[in-house]
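Undergrad: Return atomic coordinates for the entry below.
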Amino acid sequence: MNKLWGLLLFSGFSQATNANTEAIAQICDASPQTRAWQPLPGIAAKSMDIEADNVEVIGTQSAQFSGDVVINSPLMTLTAQSALIDKIQGLLDARGPITFEDNQSVITSSGLNANLGENSINLHGAEYRLTQQQGRGYAEKLAINENELNLFNGSFTTCPADSETWSIHASKIRLSQEEGWGETYGAVLKVYDTPLLYIPYFTYPINDKRKSGFLAPNIGSSDRYGLETKTPYYWNIAPNYDATITPRYMSNIGLQLQTEFRYLTEQHQGLIALEYLKKDDSEPTLDDRYLFHWQQSSKLSDNWRGMIDVTNISDDNYLTDLNSNYANKTDTQLYRTGLLTHLGERWQTDIKVQNFEVLGDHLSSYSAYPQISFNQTQAYQWQNINFTVDGELSHFKNNDLKKANNADKNVAKIYEATRLHIEPKAQYLYQDYAWSFLSELSLMQTNYQQKGDLTENGYQFDETVNRTLPKLRLYGQINFERDTDWLVEDGLQTLTPQLQYLYVPDKNQDNIGFYDTTRLQDDFFGLFRDKRYSGVDRIARANQFTLGATTRIFSNKNEELFNLSVGQIFYLSNEAKPSEQTAALIASEGSYNALFAGEAMLHWHRRWYLSSGVQYDTEGKQFIQSHVTLDYKGDDQQLVQVNHRFANDVSGNKIEQMGMFTSVPINQNWHFIASYHRDLETNRSVELLTGLQYESCCWAFQITGHRQIETDLNQSISGLNEQTAVFDSGIRFNFVFKGLGGKDSYDANKLLQQGIFNYRRPYFLNN
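TA: As a prediction, this is how the structure comes out:
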């Protein structure tokens, strides 16, 4: 009997942690329990301790207890006016008033009878209160057997007794710990004692087990979609397979079907998603609109791994028009990658098939079919020198350019190429607590076979190219530290100067096409890279020193309170400057001869955090990029962030934006959030999002409104202003009876994630 009460009683509602319990109690201004139940000290397992004013032994197998009867076991305490125990039949009968207590609940009833042999218990006229979370109710009869608990003509609510906003009344509530689900028959939802909704039958989870059925619907309204409703249906196919089918109705657009299939086997884990819209009423010129997504990771054996990540859409504006959980509406390209990896004792080999879909009015990109790369994970050593060999074999194809060449002979492009790159390297590394030194000497050998129209914009490409370039890199740093009282008493300051020399000789590479090469980020950490571009289609000439330093301040608890990193590249010859190198198609992205970069962080108070970064061309006297973020994070989910970002050249456009986030609890029940972002370059707002949440101990309500700029990837972003830009405005509602929906349904912290710009707190170690 005792074991059943401890494990089964109201487990369907017992999902809150102690922290949540305290938070709920604070909102409700009441404690969920007056005291924590504890077993009687010293009581042995599988035994009972019975106290009573009077005991009458009936024969040799039965006993009648009366007058303040108290029955204790290791898992419960039962008080009653009288109790009869029949040892032969294994029966317990108690008369009230009765109080039952364990570590999960407190129950009062008029009578109790139990079959100890069959492990079944019945309580009559029972009123219960959960002690680990908010939840209470009553039942004319409460029955427990070995596998389940049943409430007949019962009720449940999370509201306090003096303010019962809502409650559920049902002819029967069945909770099965073994199945992990609860069933409710003939349920009526009442709000302020007024019947609001009759539900003949519904089920809900009481633990982490899954079951097929409809999930909570989602309702909203906006200028773009009109009235929008989502009604997900969850299909529990098998323990390792499930699917979610979601009809999405948009009054201005039409009916869209969203599906997701998830699978988990011994070797594979992944999901396949398909979104389909037969006809878009707002875009009558478009055909069927769809999204396909396949993501999988595999462990084929101890040495082989696999990965698939494919996303395909019907048209460039699918994400900006319809949104999706499988890609961001601000994405400008989609990746389609298949990867097979072999992990050897000394070598790692990656076999990749990759394709990029560039969204918008841009040139199509090359696909890699395949790209085989290998790198040496364990070096060969001789006289403290490490020898490694890395390389790759890639075959690139661009069918769109091939079709264009066939249609228009004036279009000159390379549509197919094979590239073999091998890079042996000798490395010497010395590391000590105070300083370290690294020297690397590489030989880069690359061979190309190119097909297509080999004349483009005045450049002559060669069908066969053999390129050999050496590279020398010398890098060293020194570590200093001292005691400091700046920002904090008994603090520690470190200073790490860094110096790098990089040399790559000049080589005319204009006879090579561009297949997977782009310019890398020019931040402080990028100053100490050994290359300027990703890929190997262009290896920039270098004869340069990079000088930089980083200083940090730590508290006596090893918390980082401040850091500052600054550095600059100095070229030893004019020919090595980026502006003097004619990197076709990449030179248009801008070249900066005297690049200065810095990063800084200041955490002078546990609630305040300042982060910034800058890249500046000291020769051209212009800012390239900058960002600054000021954060305040207080107690009880208080946060404010103000940020500014600037970029001199993003696809030919200057970007300058300023934004703010705020999340402020007004009191214990009300919570306000807002975010606003404005484009200072085009003098227009980009997004406004605001929301208000009310949360009591038994129900929660959210309302959010947004005004977001609509993006058309087939048009240029330049030239738009506040008057010509098109905006989408909308409002969302969410109402939850707590105890019938998950915490995610009313989490104020997640409201800021609904916008185009999600709130992100800058990273630091003592976050």
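Undergrad: rest of the way, CA atoms for contacts and neighbours
TA: OK.
Undergrad: What helix or strand is the closest residue to I422 other than its chain neighbours located in?
TA: Distance criterion CA to CA, 6 or more residues apart in numbering; nearest residue to I422, sequence neighbours excluded, is G391 at 4.2 Å. Per DSSP states H and E: G391 is located in strand 385-397.
Undergrad: And the helix or strand following that strand, what's buried?
TA: Per DSSP H and E, the first helix or strand lying C-terminal to strand 385-397 is helix 399-407. Across helix 399-407, burial judged by 16 or more other CA atoms under 10 Å covers L401, K402, N405.
Undergrad: Please list all residues in contact with the last one.
TA: Put plainly, it is N405. V411, A412, K413, D453 (CA atoms under 8 Å, 6 or more residues apart in numbering).
Undergrad: about what we covered before: residues touching the residue nearest to I422, list them.
TA: Counting by CA under 8 Å, 6+ apart, G391 has contacts S373, F374, N375, L420, H421, I422, E423.
Undergrad: Please work out how many residues are found near the nearest residue to the fifth one once chain neighbours are set aside.
TA: Residue nearest to H421 in three dimensions, not counting chain neighbours: T446, with 4.3 Å by CA to CA, 6+ apart. T446: 20 surrounding residues under other CA atoms under 10 Å.
Undergrad: so T446 is in which element?
TA: Counting by DSSP H and E, T446 is found in strand 435-452.
Undergrad: That strand - contacts with which helices or strands?
TA: strand 414-431, strand 464-478 (3 or more CA pairs under 8 Å, 6 or more residues apart in numbering; DSSP states H and E).
Undergrad: burial measure for T711, as a count.
TA: 18.
Undergrad: what helix or strand does T320 sit in?
TA: Using DSSP H and E, the element containing T320 is helix 318-322.
Undergrad: Which residues does that helix contact?
TA: R289, Y290, L291, A327, N328, K329, T330, E710, T711, D712.
Undergrad: Proceed likewise with the subsequent sequence, for comparison:
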Amino acid sequence: MLAASITLACVSAQAQEPRSAAAIDWVEWEQLPPELQEKVPAYCGGAYRPPALESSSADDAPVGEGDGRPVHITSREARYRMDETLDLSGDVRVRQGELRARSDRAQYNQSSGMLNLSGGVVSRANGVLLTGNEAEASDEGGSLTLNTARFLLHDAHMRGSAGRIKRTGEEAMRIDQAVMTTCQPGRNDWSLAASGVDLDQASGFGTARNVRLRVKDVPVMYVPWIRFPIDDRRHTGFLYPTFGSSNAGSGLFLATPFYMNLAPHYDATYTPQYIHGRGYFSELETRYLSRFGQTDVQLGFIDSDSEFESENPGMDGKRWGLDVTSDADFGGGWRGDLDYAAVSDDDYSSDLNRTLDIQQNTHLRRDGRIRYSQPGVNFSAALRGFQTIDPAIPEGRRPYNQLPRVQLDLSTSSGNWYAAQDTEYNHFWRENRNLQGMDAAVGHRLRTRPEVGWQLRGLPGFVSTSVMLDHTQYELDDIERDERFSRSVPFADVDAGLYFDRFFDVGDSFYNQTLEPRLYYVYSPEREQDGIPVFDTRLNSFNFNQLFARDRFVGGDRVGDNNRLTTALTSRVYDMDAGIERARVSLGQIHRFDDEEVALNGAGTTEERRSPYAGELVLRPLETMDLRVTGQWDADERETVRGRSQFRFHTSDYRYLFNAGHTYDADTDLEQSDVSTVLALGEQTSLIGRWLYDMENRETAGTLLGLEYSSCCWNLQLVAQRYRTRDEGLDTRFLFQIQLLGLGGSGDAQDTARDAIPGFDQRTAIRERPTPEQLRRPAQERWP
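TA: Take a look at the predicted model:
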């Protein structure tokens, strides 16, 4: 019994001259539709656009024993012999399941189930296009063998040639004497030549043996075996290596990341590195996605850091760093998050940290928190700790651990009236064996803030008023004064504003301008607080938004005395056609009726009746340009107290990007400029740069200079970076990376530029490679 049936039809179609597989589906860039031209760079020359295949019918289901499926054949001429051989000629077309094939001639043996094709053979199936002069197919399992063939893998954008190709099933293929590349037709910037290649479309992977990497047909490297992805799914395998150097004790290094796709919800990246002068260093990053959220774990370890041991006699050379982050949504208003970082020693971040998210800060934060939120109820419970990694910070200035911190906020409203109750409990602790006086204090703090208010909002403006009592109780240890005491400070405030607007035209554009005057008054009496330790309190930064803050302190250990009125004015311009804010300017000032006496470490007091003016300016005249300026101006001294300005301009495709910033603070003698850019030197080459300059000390605080070359089949990044370290020196770091597109991976050179230059990553975000579905030709261009 035959495992397949045959359907024959004769048609009058013209035979076509055979072309290479890549040339058949290649469409020049000028001929692509506009929506694809936006995603495909012009320098790529075009894209592969496979036609839609004729849908398989129900008759294509396997019949009889095995996997045999019916074979459908059409041709211009057909002759049946007595030996059960069928000769076909003239535009022969074959269809079996998902397999499609064409040729000039064919011979089918009904007894053996073998089909021989010759003359301009073209075959399609499951995103693979094959061409050759001769082919042999079997109706058992859909196998197909081509000699002296060419192939195209659409999902991998990979083309090549082979001495022999054997398709062993609908999703498996063996290629002998293969040469393959992801470069466009007519360009072989790089290619892989292999004695044998196995492609498994089910797993999305290919493996190659005896591989030679060739650049412009010149062999440059040999590897006995490689594994590479053939679609866009996540796959286990090596990412691109990174080579670089640093003069801050890291030396020359070579990193070869290995990505492991362990499960759809779980993966890991292991990065072994060799660092000259230190030894072998390993970093591991894992990501786990549950139904509640994602957890990331990053770990770095070196068993014996020879340079660290020589610089620190008697200290263990085993060094490590750990960073764990997690964010979970349990449902019903419950959430949880974790942020925990730790290192073996103070110098780990500057010496060894490369891919971990641990930054070169003075303190590493350790937070674990659970939260609940519903209308009128907000609850959180947290454990918060720190590891200080800057030995220059004295013990008395190191942050307290909060073990635990519990907060409950309740609110309700009825008409224009509302009531609220904020309650916060903390237990503060830190090592205090070497501390004295208030610096040695540890203990408990309970803070409650009941509030009642009334508010009215409408089109002409708004008015709100409230009274609040800030009550705090302490129970302390390790101090010489009373262990238990409390402090209560009442507050009363009024906030009111008006809203005026007008409409106007500029050419064909329609705009709305507003004028928004605002008054804010707050009163709270002075309470003696010099005998209260400072656990978590700081002075609020002075800016336009802080003009309307109830208190000048953040935290519960100081409550300010206030008798002040804020006057402010804001004007906005809305583009009514685009629906965005084009401009905003705000200016305000605090008028004090009494001296402010409550101090925090000697700061926070003033006898001035007027504060500096605080203002902000935001301009967005174009979609690709914006300017933001904030600052404070002392009218009495006629000088700027502090200011910050940021300007950004970019083209719509972000190939040209310019950022400029300036920061000034008279209190800390800080004045810095920050300029960064991405400048396209051509269609494929970009210059990357950043310069951070300390204007106060007239010296460079950091630089970055890079060159990036992008083609459609390989990318090159060269980056040189200098940045200030904790000891006020400048570290110099060089990074080099080359990517062969289609073989997977990413790396440090591009990540460094992305972190340093705002907007850098938008270039790839707005121009993602089109998906196979987007590239497929319309249904009317179906391939029968």
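Undergrad: quick one: the helix holding T320 of structure 1 aligns where in structure 2?
TA: Under TM-score structural alignment, helix 318-322 of structure 1 corresponds to residues 348-352 of structure 2.
Undergrad: measure the aligned partner of F525 of structure 1 in structure 2 to L587 of structure 2 for me?
TA: Mapped onto structure 2 by TM-score structural alignment, F525 of structure 1 lines up with N545. According to CA to CA, to the nearest Å, N545 of structure 2 and L587 of structure 2 sit 10 Å apart.
Undergrad: who's more crowded, those two?
TA: Each of N545 of structure 2 and L587 has its neighbours counted (other CA under 10 Å); L587 has more, 19 against 13.
Undergrad: what residue of structure 1 matches up with the more buried one?
TA: Under the alignment (TM-score structural alignment), L587 of structure 2 pairs with V566 of structure 1.
Undergrad: cool, and Y270 of structure 2?
TA: Looks like Y270 of structure 2 aligns to I245 there (TM-score structural alignment).
Undergrad: Just confirm its match is within a strand.
TA: Yes. Membership of I245 of structure 1 in a strand is supported by DSSP: H, G, I helix; E, B strand; the rest coil.
Undergrad: Can I have the buried ones of the contacts of helix 318-322 of structure 1 as a PyMOL selection?
TA: Selection of buried members from those for PyMOL, criterion 16+ other CA under 10 Å:
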select buried, resi 289+290+291+329+710+711
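Undergrad: What subset of the contacts of N405 of structure 1 is buried?
TA: By 16+ other CA under 10 Å, those give A412, K413, D453 as buried.
Undergrad: quick one: contacts for the second one?
TA: In this case it means K413 of structure 1. Per CA under 8 Å, 6+ apart, neighbours of K413 of structure 1: L401, K402, N405, G452, D453, L454, T455, E456.
Undergrad: Longest helix in structure 2, please.
TA: As assigned by DSSP state H, the longest helix anywhere in structure 2 is helix 748-756.
Undergrad: got the buried residues for whichever helix or strand comes after that one?
TA: Using DSSP H and E, the next helix or strand after helix 748-756 of structure 2 towards the C-terminus is helix 762-765. Residues R763 are the ones in helix 762-765 of structure 2 that count as buried (16+ other CA under 10 Å).
Undergrad: From the chain's centroid, how far away is helix 762-765 of structure 2?
TA: Centre-to-centre, helix 762-765 of structure 2 and its host chain are 11 Å apart (CA atoms, centre = their mean, to the nearest Å).
Undergrad: right, and the helix or strand after it?
TA: Using DSSP H and E, the next helix or strand after helix 762-765 of structure 2 towards the C-terminus is helix 772-775.
Undergrad: tell me what that next one is packed against?
TA: Using 3+ CA pairs under 8 Å, 6+ apart: helix 772-775 of structure 2 touches no other helix or strand.
Undergrad: Read off where that helix ends up in structure 1.
TA: The aligned range for helix 772-775 of structure 2 is empty, by TM-score structural alignment.
Undergrad: Stretch 716-724 of structure 2 too?
TA: Mapping stretch 716-724 of structure 2 onto structure 1 (TM-score structural alignment) gives residues 701-709.
Undergrad: repeat for stretch 696-707 of structure 2
TA: For stretch 696-707 of structure 2, the aligned range in structure 1 is residues 681-692, judged by TM-score structural alignment.
Undergrad: Need the three-state assignment for the aligned partner of P517 of structure 2 in structure 1.
TA: Correspondence of P517 of structure 2 to structure 1, assessed by TM-score structural alignment: P497. Under three-state DSSP, P497 of structure 1 falls in the strand class.
Undergrad: What residues does the residue lying closest to P497 of structure 1 once chain neighbours are set aside make contact with?
TA: Take P497 of structure 1 and drop its neighbours on the chain: the residue closest to it by CA to CA, 6+ apart is A549, 4.1 Å away. For A549 of structure 1, the contact set (CA under 8 Å, 6+ apart) comprises L495, T496, P497, Q498, S565, V566, G567.
Undergrad: Return the distance of A549 of structure 1 relative to F562 of structure 1.
TA: On the measure of CA to CA, A549 of structure 1 and F562 of structure 1 end up 14 Å apart.
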